[in-house]
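Novice: sequence and predicted structure, then a few things I'm wondering about:
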Amino acid sequence: MHRYRSHNCGELRAADVDTDVRLSGWLHNRRDLGGILFIDLRDHYGLVQLVARPGTPANEALSSLTKETVVRIDGKVSARGADNVNPDLPTGEIEIEVSEVEVLGAAEQIPFTINADDGVNEERRLEYRFLDLRRERMHRNIMLRTAVISAIRHKMVALGFNEMATPILSATSPEGARDFLVPSRVHAGKFYALPQAPQQFKQLLMIAGFDRYFQIAPCFRDEDARADRSPGEFYQLDIEMSFVEQEDVFQPVEKLMTELFTEFGNGRTVTSPFARIPFREAMLKYGSDKPDLRAELELVDVSDVFAGSGFKAFAGKHVRALAVPDTGDKPRKFFDQMGDFAVQQGAKGLAWVRVGENNELTGPIAKFLTEDDIKSLVDALDLKPGHAVFFGAGEFEEVSKIMGAVRVEAAKRAGHFVEDEFRFCWIVDFPMFEKDPDTGKIEFSHNPFSMPQGGLEALETQDPLDILAWQYDIVCNGTELSSGAIRNHEPEVMYKAFGIAGYDKETVEAEFGGMLRAFKFGAPPHGGIAPGVDRIVMLLADEPNIRETIAFPLNGNAQDLLMGAPSEVDEARLKELHLSIRKGPAKPTPYKPTK
């Protein structure tokens, strides 16, 4: 028999009764019923129940061991009585009568419960992540991630893509976030940058003639954490294709996502084909460029209705309305709660009206509306008896943010939200440039390496803020999975686009010399995208926070509480790297691991 196990803890069944077995695993739980010990033994594959009778060496050994001790046991498989069968456990028809126990790894008292969710805070969980990962939910999430990545690789190869690796140590690039810098020991005063994305390299692969590339690529960005963003590092499915237009990129990605979310979606359906929604339309109808289409309500711009209105609170402002069917008879509490929700999003309040049997309007602002106002609203919103209408007024961006959130919340509260579906869409026609609200400077709004719609002519003849780009996002259930673009592959277009964003020709050549040289030696039209692996798994696992799908994430302050990173470096190492430390202002006391 093998030194540690003849079987794993999840594979024994009724057909194995009377078999002598050897198992190894962790002591998951223990119950003492009248001197008979019942032990749940756990390994990677599952749980199995052990039985140790009173007066046996096995009973004596197991009764004194702490939970999470690693043991090897020998025993015989026996059938459970009919009343003791556990239908929720694959091994629930059998148990193991233990005859011998060997401790392989003793465990100290564990700092939190493994076999139940005891509400321990995230900081403690990350400090003892190796224990946290023993929990069933976390173990399942990480194995889901493994299965998803394996499936992605197989599906991408089947779609005709080739997996290739790109460098980790490279040069800085204006991807929109801060770089992580690596000081060079042999080139004093110079730094490598960890890649925010393999953007330039995957384009160079297309120029080199490889046609269809993919990679499960590690990316590094020095940015703050969010529920759907891990600070420091993340992984993306990096894709690039040659001789393609926008729809040519969409087709294989739609096929991949449909298959992936169907296979791992636990019965949830995937709506197909994916909707194509222009950016400006998305902002108007949904208040967001990452709309949750499970909410089956849309916003309507009614600014014109109130442009000359006597209702001073709305006059001269951007006004968005949300009509919600089947809510006219809701109690006042419903409207008050929606108002409270809007205030939480940053609004000063939430105006509303109800629609009566004869399309008359009642509610807090109804008395301020003229007959013409009411008729215009009924026509613009296609109002029917039983509707309620919520209004937001102010600056476009502010109203979009608040009313976009109100749209989803109202849909959930009023029964117009579809559960158990993955609703994808493509957001297209992004502006090529935007204006920095603080400085007024024109800058790239998306990917700086994108092809403008209209090419060089558009850059030379149009207002930069009117130029659209061949840029797109893929969104699922309100989560942006990825941005992508058809790339610019013409040097003159690149010079002009970067010039509009404030980069002179010398700067462009200094920062993107490799790319420019490549463009001058025959570059094919090409484009790509890079869906986030972490976000895909987060959606499939139905987790609200991306850190729940990563084995060893940094916390919200970009700290590794298990390994103690970031850490200080001694003077000898700093000298070798030609660095000195300049202390900044005092910062809050960092989290200290508990002993």
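Specialist: Noted; the coordinates are in hand. What you are looking at is a predicted structure, and each value in this text was computed from that prediction instead of being measured.
Novice: CA only for contacts and neighbour counts going forward, please
Specialist: Fine.
Novice: contacts for the longest strand along the chain next, please.
Specialist: Identified as the longest strand of the chain according to DSSP state E is strand 20-33. Defining contact as CA atoms under 8 Å, 6 or more residues apart in numbering, one finds that strand 20-33 is touched by 1-2, 4-9, 37-43, 66-77, 114-115.
Novice: okay, one more to line up with it:
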Amino acid sequence: MAESMKGLKRSHRCTEVTKAEIGSTVTLMGWVQKSRNKGGIVFVDLRDRSGIMQIIFENGDIDEQGFEKAGRLRSEFVIAVKGRVEARSGAVNPNLPTGEIEVRAIELRILSEAETPPFPIEENSKTRDEVRLKYRYLDLRRPDLQKNMMLRSQVSTLVRQFLAKEGFLEIETPTLIKSTPEGARDYLVPSRVHPGSFYALPQSPQIFKQLLMCSGYDRYFQIARCYRDEDLRADRQPEFTQIDMELSFVDVEDVLDVNERMLAFLFKEVLGVEVQLPIERMTWIDAMNRFGSDKPDLRFGMELTDVSEVVKDCEFAVFKGALENGGSVRGINAKGQGAMPRKKIDKLVEFAKGYGAKGLAYIAIGEDGTVKSSFAKFMKEEEMQALIQAMKGENGDLLLLAADKTKLVWDVLGALRLELAKQMDLLDKNEYRFVWITEFPLLEWSEEDERFTAMHHPFTMPMEEDLQYIDTEPGRVRAKAYDIVLNGNEIGGGSVRIFQDDVQEKMFEALGFTKEEAQKQFGFLLDAFKYGVPPHAGLAYGLDRLVMLMAKVDSIRDVIAFPKVKDASCLMSEAPDIVDEKQLEELGIAIVAQKEETTEE
């Protein structure tokens, strides 16, 4: 039977009790981690969010009724215990913060009994994800997840503290907004009051934060909930959280400066890690040429080498064809991997095909200098030597080459570089390598839409010196955009915004928008710009992704209290679900079953 807390008040969390309290009386409350009944004495590990404290129940210290209750305690019972703090009578446990002390109980109340949980509440659970997510409220009791949640809370608190000190105002923007089809797919919310009309949930507070700059708030931030109806991956969720900010009367340098200082502050306070300032910078084109990625992982080398010039006269059709089609030939040197078995190399070829490659060419250099290659017969001896030299190949190295359109070669080698780093164990989770990627292309060509689309969004400022190319060579225009990358993950991105009418008009033209279309989609922002708009810029972080890296876990699900799974459903609450017919009627919505077409034989 559950008892009440009446007359008892918790004095400490478990690990808040230290050796300094020896001899004093404390009241602790929490969950039974485990209980060991040794006849005349019962040992209980009591757990709360701070950690574990050993409790001793011995007949004589506690009344007979209390001792009898202690004998029937089971895992996950919720209890309140009053007792004296003592030095441990048994062996000291160096793995626990409270390992030198214990509490001798003088009073016990069972606040709530518990059924046996479907999996043990312990760190590094081996239980299947599906089971853990179905019983997420139990999963969240596990110490490692609790540690992640507390770290997340600490990061949010420190961000607020830092930005407030820097003169930022925390302002909330609406979550029921107008749908703007540019970008990822919106989640739609039907309006009951306006039948047939829909709100969208925001993919980011972009337009509203720019409006706040027009309203003179000059430094805004928000820890904002955002929504995207897109396919999920390990680091994607349908709803996620951004640390969002916008600043007026600034240029790129100002935004980078305040954010570098914020990151240094966060990492020092939370992890005790010193971030070296200023953070390294790299242009987009440089990152692509060197790492095949605009979010390069700098914890290891293995940079790409462009060998197009070296192989341009060889007879190997794959290289020749790629260069004739305006592509390139590039490679990476996997140091010390020359003895990799053929089977493993074939697996890498299959991996590369998954990123669109037709294949991979390789050169394996033995420890004795012998060369094995998939294309040696098409190369003269001196051509092969020149290629090995260009890639700094030494005895014991494995050289892997891709040839195709340059964008595809970048993608393939960028992914292959990371795959090899995993296999060669080059990724240290305790190392934090930041880099700013700058000067992104303003526009990228979409094969699907057969037009240029904005690489970031339609309000990104082009670099002044490139504006001259916007009509003739739109693909050549660079943007005043910047991403902050940590260990191969983009954790934030932003840009300087367009604030002049003529530049915005040019941008919409380049994107294929008519004046009417632009007005229809973004009218209220464009109208606001007519009444005096300051130069402004901003940036937003993915809070989930940032905390994931700080917590050294592999998925953002481990730093979100109640995450969704791959198909955007919640295994615990079973959302999304069908709703009552009456609710649909009020909204003027009918669900139409899709009939499968049947054809007569």
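Specialist: Nice, I can see it. The model shown is predicted, which means the values in this text are computed figures rather than measured ones.
Novice: superposed, how do the two chains score by TM?
Specialist: Here the TM-score for the pair of chains, by TM-score structural alignment, normalised by the length of structure 1, is 0.90; 580 aligned residues with a CA RMSD of 2.6 Å.
Novice: quick revisit: quick check: the very next helix or strand once past the longest strand of structure 1 aligns to which part of structure 2?
Specialist: Moving toward the C-terminus from strand 20-33 of structure 1, the next helix or strand (DSSP states H and E) is strand 36-43. Using TM-score structural alignment, strand 36-43 of structure 1 corresponds to residues 41-48 of structure 2.
Novice: circling back: among the contacts of strand 20-33 of structure 1, which are in strands?
Specialist: Filtering the contacts of strand 20-33 of structure 1 for strands - DSSP E - leaves 37-43, 70-77.
Novice: neighbour-wise, which one of those residues leads?
Specialist: Greatest neighbour count in these, by other CA atoms under 10 Å, goes to L41: 27 neighbours.
Novice: re earlier: with structure 1 superposed, average distance for the match of strand 36-43 of structure 1?
Specialist: Superposed on structure 1, stretch 41-48 of structure 2 shows a mean distance of 1.3 Å to its aligned residues (mean CA distance after the TM-score superposition for structure 1).
Novice: now do the strands in the stretch 101-250 of structure 1.
Specialist: Secondary structure of the stretch 101-250 of structure 1 (DSSP state E, counting those that start in this stretch): strands at 162-163, 181-183, 191-193, 212-221, 232-242.
Novice: select, out of those, the one closest to A469 of structure 1.
Specialist: strand 232-242 (17.4 Å; CA to CA).
Novice: now do the same for V496 of structure 2: its match in structure 1.
Specialist: By TM-score structural alignment, V496 of structure 2 lines up with I486.
Novice: just V547 of structure 2 next, same as before
Specialist: Mapped onto structure 1 by TM-score structural alignment, V547 of structure 2 lines up with V537.
Novice: how far away is its match from E548 of structure 1?
Specialist: Using CA to CA, to the nearest Å, V537 of structure 1 is found at 9 Å from E548 of structure 1.
Novice: and F433 of structure 1, by the same measure?
Specialist: Distance from F433 of structure 1 to E548 of structure 1, counting by CA to CA: 35 Å.
Novice: so for those two, which residue has more residues nearby?
Specialist: Neighbours were counted for F433 of structure 1 and for E548 using other CA under 10 Å; F433 has more, 24 against 21.
Novice: so what's the alignment partner in structure 2 of that one up against?
Specialist: Using TM-score structural alignment, the partner of F433 of structure 1 in structure 2 is L443. L443 of structure 2 sits next to F452, T453, A454, M455, P474, G475, V477 when contact means CA under 8 Å, 6+ apart.
Novice: ok, the counterpart of L201 of structure 2 in structure 1 - contacts?
Specialist: Applying TM-score structural alignment, one finds that L201 of structure 2 aligns to L194 in structure 1. L194 of structure 1 is in contact with I168, L169, S170, A171, T172, D179, F180, L181, V182, C219, F220, counting by CA under 8 Å, 6+ apart.
Novice: tell me the one of these nearest K285 of structure 1?
Specialist: Taking CA to CA as the measure, K285 of structure 1 lies nearest C219 of those, at 32.8 Å.
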